[in-house]
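Asker: need a 3D model of the sequence below.
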Amino acid sequence: MTLMKISWLLSICLFINSFFYINISHAQEWIYTTVAGDNLWNISKQHLDNATRFKQLQQLNNIENPRQIKPGTRLRVPLKWIRSNPVPARISSHQGKAHLLHPDGTTEIIGDQTLIQLGDQIRTHDDSSLTIRFADNSLLTLYSNSLIRFDHLSAHGSTGMVDSRLHLLKGRMDTRVTPAVGPGSRFQIQTPSAISAVRGTEYRAAVNEQQQLSNIEVLHGSVAVSGASKQRLIMAGYGTQITQGEAPIPAKKLLPPPAMKPIQGPIHSINQMLSWPSIKGAREYRIEVSTEPQFNTLVWQQISTYSRVPLPDLPDGQYYARIRGVDQLGLEGENHVTALDLDARPQPPIQLSPADNKSIRGTAPQLQWTESEEADYYRLEIATDSAFQSLILDRDDIQGSRFDTSALPLPGHYFWRLTSITSEGEIGPVGMQRNWQVKPIPKQADTAMSAVENGQLSASWPAGSPGQTYQIQLAYDAKFTELETDQTLAEPGFSFAPIKGRIRYLRVRTIEPDGYEGPWGTVQKVMPIPDYTPLTILGAAVLLLLL
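Answerer: As a prediction, the model looks like this:
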């Protein structure tokens, strides 16, 4: 048998031995250790149901002189002699809407410091959570859409022993229970299918109404879980499931926490994505966000079937995210907690124009962006490098949603970004970096016509820069609606055969490597070759005689 198994079995034996020792040998007695100035009279008056109990106390503990007791003396006190009094629980913090339901049918909206009496019920609603503090400082957090009833809320005088018994009818809760100070201390959670008894531990309970079952998950200490007259001891790191009318299933190891890396630095984006490595055996994940590391209340919670989730739109501030896997039984695993520093407000505006990586020909653009509702001013930075080391403009007094860049040198390649500023001077995160480039407009490709030796006509024009191509059109009309030729050429020249009887028109333009089309050059009129046939000559002679 391994050392780990031996240690685990010893822990169970010690717990069971302690459990039965407390509940059988001394379940009815409280041990009080005297201090200087104590006597049986004031002990009875302070702690017992009747001051005259001092005589019985003297006889039970064989005290010779009830007025003079040595400090450190251990007195046995029957639990039934100790004064028991009702003591309310209290709402220590809450988030969202919840109602307190009284036994007489009246209700009230819960606020901080609301008192909870015997027989009261608490119902939480969507996106709500609250923490209940008991007389011994035990804490219970109740989550959204839950219902819990308070069946017993009492204390044994000023002994520090508190008896709290609750019934979770639906929903989810977790507890951080103060260690017991005597046999009268009790913290018991009942569900429709189970009873869990505990002192000094941390565990979660959930009730599934549809399937009539309960889940118990122990994070620290141990919990005795009973169902159908059967009991199991559940140690830290394990959970159990109890179906109504059946015994608890054997303890099942909880899923490990996600191995998520800490988030470095502030989060500047709304809906920032949280992601973590998948956990083997997890069917889904629970993600919770709180403003405090104890997670007494939640500001947001989510179930995700993926190992990632976008954060909600929360105000700037310090938060904590708690993530755990959920196995096939619905048992929730151990937590991974990470700190979040949100600094996303005021949000930068969205840049509209020019489009990112836009190439513009010849003219400076007008920068345009959306107006942020949270901003009164904008800081506009324009640089000639993506690291914004070479700033040519840096202004933090820009209002409106436009800026004219005509004062910038042309051509040029520029990078720009915006930051929102409130009227109180709060500066938000820097917005996205975008860039534009102004390029010169290509020159007109003016052509020259000439004849070549093979009888063809040749059009040529000055060569452009590397990578440029040329579009040439030859048409029968000056508006270029009746095209004879429409070609894209790699070289600055084009040859074609002359034609008789019809005038043609020719034009050329340059096309940049990025597809930008330059202006058309001057239209050239291509005259037809002369017709020297006898009929044509005779017609010309007649025309001259008539003139």
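Asker: only C-alpha atoms for contact and neighbour calcs from this point on.
Answerer: Fine.
Asker: what are the boundaries of the helices in the protein?
Answerer: 3-20, 40-47, 54-60, 534-546 (DSSP state H).
Asker: now the second one, please; I'll put the structures next to each other:
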Amino acid sequence: MIAAGINRVLPTLLAVFLVCTGARAELPVTTGSHAGYAAPMGDDRPEWRYSLQAGESLSQVASDLLSPQYTSQQLAQYNRIGNPALLKGGDRIRIPLLWLKRQPEPATLVAASGQGYIRLGGNGQTLPLEASALLRAGDEVVTQSGNATLRLADGSTVRVHPNSHLILNRLTQYGRSGMVDTRLRLERGQVSTEVEPLVEGGARFEIETPSAVSAVRGTRFSLESTSGVSRLRVTEGTVAFGPIGRSQPIPAGYSATVDARTPRLLDIRRLPPAPQTQPLPDQLTRLPVTLAWADDGAPAHQLEVFDAETGHPVLSRRTQDTSMDLGQLDNGRYRVQVSALTGSGVPGLASEQEIDVALQAMAAELVSPAPGATVDDDMPEFRWELRSSNEVARLEVSEREDFGTLVASSEWAEDTSALPSRPLSPGQYYWRVVTEAGGNSVASTEPRAVVVNGTLPPARIININYIDSQVRIFWQRVDTANNYLLQLAEDPSFRNIVKEATVGDTTAALRLIPGRRYFVRLKALSEGPLASRWGPGRELFIE
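Answerer: Next up is the predicted model:
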């Protein structure tokens, strides 16, 4: 089924497509990649036309570009050049594609996030998705909840979406000709590509799925393969797409679908136009910021943010509103796209703009403890206020005012309070709050002094012995304690105290009335300014 409006476009494109495409046995699928071939009379081999540089000789061309078995004499004969010395800069010669040097050229995993792995083609070993990994022909990229962005030898970018499986079948470069032969297979999932314009001649970029094949010369498109259905979406340029052997050119602004159950049917539809979005400032110094667009009647819209350098996705959200907030972005340059969605959820053409995020962290305002305050708790709560949104902060505690060595800290968080990472011994400390914005901008408060009286550890009962109507209690020794305070009560909340005594040892004997239930607890005492806490109570009972 062909959508209304494309009937006038496709026949013309198809005619051009077929004229530029010879019947080449060597390259049966990439019909859109053969333009620029020239063959000598009576020879149907694919060729590349090369323009000589100033001062470049035919022997230099042969040495730089041809495989070792081919010579400059053969190149001269092929081009019917009687005297190679007469050649000058700008002259064009024909080089059979099969004569060119070929070498495998790895792709680079420039960015990765989330779960996934690489399966090496040589030995089947699996490796985690890690940026800077080199991928060679035969390797596979499998994403689960993650994304992976690949950069090919010619600068083209392939973004592998979550829950996808991509096989790198061929990654070849033809010497320094600038031509590449890239062939990928998408077993399942989705990829989005930005293909650099291919050098005229034998350059090739092809992605095959179980039900279709796409070949391009320089374009942006996404390809999805699920359950025998292949869906193409072209946003720039033209892609030859369709069942293997029956491709058609799909221009920008259209989608195409091939279903393995009905392989002869190529369903082509027009994509929704790009929304009219409100321009954002070129540089953002505060987040969040609201991106709005005109109501175009679409059931929903999709907002995507990509790292401008790597093309790796940073954010992807869908909304039924006509605006969305951008926040939680690190400092850097980003490409922001908004596209309308069809009723089946297919994104249309995207409006695009680039922004620089340049957030500056601001020093927090300390709240408590007050300057020079004294606290009795060895785990005091520190509080502050953030002066800017989109910031994270952490507490730092040191015995030195220059914070040369930290004795405690907290995790980075958006919170405005924290406890130290470990109990603080009695003494004087300095504390401050460090804020971070944009991933690389840091600010710090001035240090503030605090004195910690601290607390003694709770005294814990470790054993109880019953002898007739007498009970002997044993508890753990607290190293910094001088004495212990013991309380005996008739209720577990210790509101009705029947006995209270100070004990210098770690054991005490109690005489109880049989048939009654009692509860006992202790806390350590110190001659210094250390506060103490009650240990857990224990129940006592004599029949």
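Asker: winner for burial among the helices of structure 1?
Answerer: helix 40-47 (a mean of 18; mean count of other Cα atoms under 10 Å).
Asker: read off where that helix ends up in structure 2.
Answerer: With TM-score structural alignment applied, helix 40-47 of structure 1 matches the range 58-65 in structure 2.
Asker: would you turn the helices of structure 1 into JSON lines with distance to residue 149 of structure 1?
Answerer: Formatted as JSON lines, these follow (distance: least, Cα to Cα, whole Å):
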{"stretch": "helix 3-20", "distance to residue 149 of structure 1": "26"}
{"stretch": "helix 40-47", "distance to residue 149 of structure 1": "29"}
{"stretch": "helix 54-60", "distance to residue 149 of structure 1": "37"}
{"stretch": "helix 534-546", "distance to residue 149 of structure 1": "117"}
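Asker: residue 311 of structure 2 corresponds to which position in structure 1?
Answerer: Per TM-score structural alignment, residue 311 of structure 2 is aligned with residue 296.
Asker: and residue 206 of structure 2, by the same measure?
Answerer: Structural correspondence for residue 206 of structure 2 with respect to structure 1 (TM-score structural alignment): residue 188.
Asker: contacting residues around its match?
Answerer: 164-166, 195-198 (Cα atoms under 8 Å, 6 or more residues apart in numbering).
Asker: wait, which of those residues is closest to residue 63 of structure 1?
Answerer: residue 164 (33.9 Å; Cα to Cα).
Asker: which one in structure 2 is aligned with that closest one?
Answerer: Under TM-score structural alignment, residue 164 of structure 1 pairs with residue 182 in structure 2.
Asker: ditto for residue 404 of structure 1
Answerer: Matched by TM-score structural alignment, residue 404 of structure 1 corresponds to no residue in structure 2.
Asker: equivalent analysis for residue 120 of structure 1, please.
Answerer: Aligned counterpart of residue 120 of structure 1 in structure 2: residue 139 (TM-score structural alignment).
Asker: residue 541 of structure 1 -> structure 2?
Answerer: In structure 2, no residue is matched to residue 541 of structure 1 (TM-score structural alignment).
Asker: how about the contacts made by residue 109 of structure 1?
Answerer: For residue 109 of structure 1, the contacting residues are 97-100, by Cα under 8 Å, 6+ apart.
Asker: of those residues, closest to residue 352 of structure 1?
Answerer: When these are ranked by distance to residue 352 of structure 1 (Cα to Cα), residue 97 comes first, at 40.4 Å.
Asker: got a list of what the closest one touches?
Answerer: Neighbour list for residue 97 of structure 1: 109-110, 124-128 [criterion: Cα under 8 Å, 6+ apart].
Asker: residue 107 of structure 1 now?
Answerer: Residue 107 of structure 1 makes contact with 99-101, according to Cα under 8 Å, 6+ apart.
Asker: aligned counterpart of it in structure 2, please.
Answerer: Using TM-score structural alignment, residue 107 of structure 1 pairs with residue 126 in structure 2.
Asker: how about residue 317 of structure 1: what's its closest non-neighbour residue?
Answerer: residue 342 (5.3 Å; Cα to Cα, 6 or more residues apart in numbering).
Asker: from residue 294 of structure 1, how far out is the one you found?
Answerer: Counting by Cα to Cα, to the nearest Å, the separation of residue 342 of structure 1 from residue 294 of structure 1 is 19 Å.
Asker: so for the two, which residue has more residues nearby?
Answerer: residue 342 (20 against 8; other Cα atoms under 10 Å).
Asker: so that one touches residue 320, yeah?
Answerer: No: in this structure, residue 342 of structure 1 is not within contact of residue 320 by Cα atoms under 8 Å, at 10.4 Å.
Asker: if we can go back for a sec, show the buried residues in the contacts of residue 97 of structure 1.
Answerer: Among the contacts of residue 97 of structure 1, those buried by neighbour count (16 or more other Cα atoms under 10 Å) are 110, 124, 127-128.
Asker: closest to residue 23 of structure 1 out of those?
Answerer: For these, the minimum distance to residue 23 of structure 1 (Cα to Cα) is 35.2 Å, reached by residue 124.
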